[in-house]
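1. Please work out how this folds:
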Amino acid sequence: MPELTEKEKMLAGRLYFSNDPVLKRDREIALIKTQAYHGTSPELFEARLGILQDLLGSCPTDAEIVSPFHCDYGYNLHIGHHFYANTNCVFLDCAEIRIGNHVFLGPNVQIYTALHPLDPELRKQGLENALPVVIEDDVWIGGGAIINAGITIGHGTTIGSGSVVTRDIPPNVVAVGNPCTVLRQLKPD
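-> Just a heads-up that it's a prediction; the model follows:
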């Protein structure tokens, strides 16, 4: 059986060398595309949409991401219909980030899939791994919230501004704080 590439290790959630030349080039391509997006006037909707659809793993025609934003690779970011991300959002998409329909992100929301080893010797070697993030349908995430690697946020949930989500959040709740905890249950639709 052939040895996995660093990219294959990354996508499998295994330790991988983040400065692998292929991964570095993929990040450069994502940066070039995001800079093109940021440099395209907002009234040129079709051109901006084309850049997003070329950059992201999946992007419907009714998605809106306000400039600027950042992603590591783009191809691991999948967004649903009627998605809206306000300015300065960060998507560290070393693993898949799957965002459902009717999801709204406030400004400065950060979604991290990247993890670094606790062992400093492994960190010195440039090794890291990544775990996917899932944000289900009808979620609102307030400005400045941080969503950590491996997290699932259930449908219909609201995450308060400035929250740091360190564990899964169930559906149809309001959750706030650092660490983010459920404040109250919402009625299902």
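
2. alpha carbons only for contacts and neighbour counts from here, please
-> OK.

3. Could you count how many residues lie near the closest residue in space to residue 182 that isn't next to it in sequence?
-> The shortest distance from residue 182 to any non-neighbouring residue, by C-alpha to C-alpha, 6 or more residues apart in numbering, is to residue 175 (4.1 Å). Look at residue 175: counted by other C-alpha atoms under 10 Å, it has 23 neighbours.

4. Report all helices and strands that whichever helix or strand residue 175 is part of contacts.
-> Assigned by DSSP states H and E, residue 175 falls within strand 173-176. Applying 3 or more C-alpha pairs under 8 Å, 6 or more residues apart in numbering; DSSP states H and E, we find strand 173-176 packed against strand 158-159, strand 181-185.

5. Next, the second sequence, to be compared with the first:
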Amino acid sequence: MTASERDKMAAGEWYSCLVDELEALRMTARNAVHQHNAMAPIERGNMASALRVLFGAVADDVFIEAPFHCSYGINIHLGARVYLNAGCTILDSGRVAIGAGTMLGPNVQIYCAEHHRDAVLRGQGLEVAKPVTIGADVWIGGGAIILGGVTIGDGAIVGAGSVVTKDVAAGAVVAGNPARPLRRVST
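-> You can find the predicted model right below:
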């Protein structure tokens, strides 16, 4: 039996994102995101119900500001007290796990998909999904970009505007493009 493109995506294998099943999942996510972004804050509360139902896992006290965008939603797992500021984008073709107490500044972007380097294959929609894991009590400054395959350890700080291309150790402070260690978090 041949694996579906969704199965390949979940397994971290090369898959085509241009199939009806994945487009249907993205359309469901677009509708949930639209509901979240269009609702008045007093009606939306911490997040729109359609968005809450969409996610793979989400704690009751997660707060997501509008606007927000995700590509699938089903691969997003958010721990207790996670806060996503306005303009956050999570392209979750791979699993994205964000630990308890973590805060993302405005316009933080998380990209799991890596498109094929061969132009012909890229044109056929071939990409691979790489997971992103962000530990507990992490602070990610506004405008930071987190690339697929990255793990950020508990208590780390990522400076505003940084591009994180490699793992960040627990308690580390990183900044820059690409992000580099500056020091350890002082308590």
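
6. And the TM-score between them?
-> Once superposed, the chains reach a TM-score of 0.96 (TM-score structural alignment, normalised by the length of structure 2), with 187 aligned residues with a C-alpha RMSD of 1.3 Å.

7. Identify all contacting residues around the strand holding residue 175 of structure 1.
-> Identification of contacts with strand 173-176 of structure 1 by C-alpha atoms under 8 Å, 6 or more residues apart in numbering yields 156-164, 169, 181-186.

8. that older thread, what would the helices and strands packed on strand 173-176 of structure 1 look like in a markdown table with mean neighbour count and distance to residue 59 of structure 1?
-> Formatted as a markdown table, these follow (neighbours: other C-alpha atoms under 10 Å; distance: least, C-alpha to C-alpha, whole Å):
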| stretch | mean neighbour count | distance to residue 59 of structure 1 |
| --- | --- | --- |
| strand 158-159 | 26 | 23 |
| strand 181-185 | 14 | 30 |
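
9. Distance to residue 97 of structure 1 for those strands - can I get that in CSV?
-> Formatted as CSV, those follow (distance: least, C-alpha to C-alpha, whole Å):
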stretch, distance to residue 97 of structure 1
strand 158-159, 17
strand 181-185, 21
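
10. Residue 35 of structure 2 is in what secondary structure piece?
-> Assigned by DSSP H and E, residue 35 of structure 2 falls within helix 20-38.

11. Mean per-residue distance, that helix versus structure 1.
-> Its matched residues in structure 1 lie on average 0.6 Å from helix 20-38 of structure 2 after superposition (mean C-alpha distance after the TM-score superposition for structure 1).

12. Count the neighbours of residue 117 of structure 2 for me.
-> Neighbour count of residue 117 of structure 2, defined by other C-alpha under 10 Å: 10.

13. same deal with residue 187 of structure 2?
-> Counted with other C-alpha under 10 Å, residue 187 of structure 2 comes out at 4.

14. same question, residue 35 of structure 2
-> 17.

15. Over to the one 10 residues further on?
-> Using other C-alpha under 10 Å as the criterion, residue 45 of structure 2 is surrounded by 14 other residues.

16. cool, the one 10 residues further on as well?
-> Neighbour count for residue 55 of structure 2, taken as other C-alpha under 10 Å: 17.

17. what's near enough to touch it?
-> For residue 55 of structure 2, the contacting residues are 73, 74, 75, 76, 77, by C-alpha under 8 Å, 6+ apart.

18. Shared with structure 1, which of those residues?
-> Retained in structure 1 by both residues aligned by TM-score structural alignment, their matches' C-alpha atoms under 8 Å are the following of the contacts of residue 55 of structure 2: 73, 74, 75, 76, 77.

19. which residue packs closest to the first one, ignoring adjacent ones?
-> Among residues not flanking residue 73 of structure 2 along the chain, residue 55 sits closest, at 4.8 Å (C-alpha to C-alpha, 6+ apart).

20. coming back round to it: looking at the kept ones among the contacts of residue 55 of structure 2, which one is closest to residue 97 of structure 2?
-> Of all these, residue 77 has the smallest distance to residue 97 of structure 2: 4.7 Å, by C-alpha to C-alpha.
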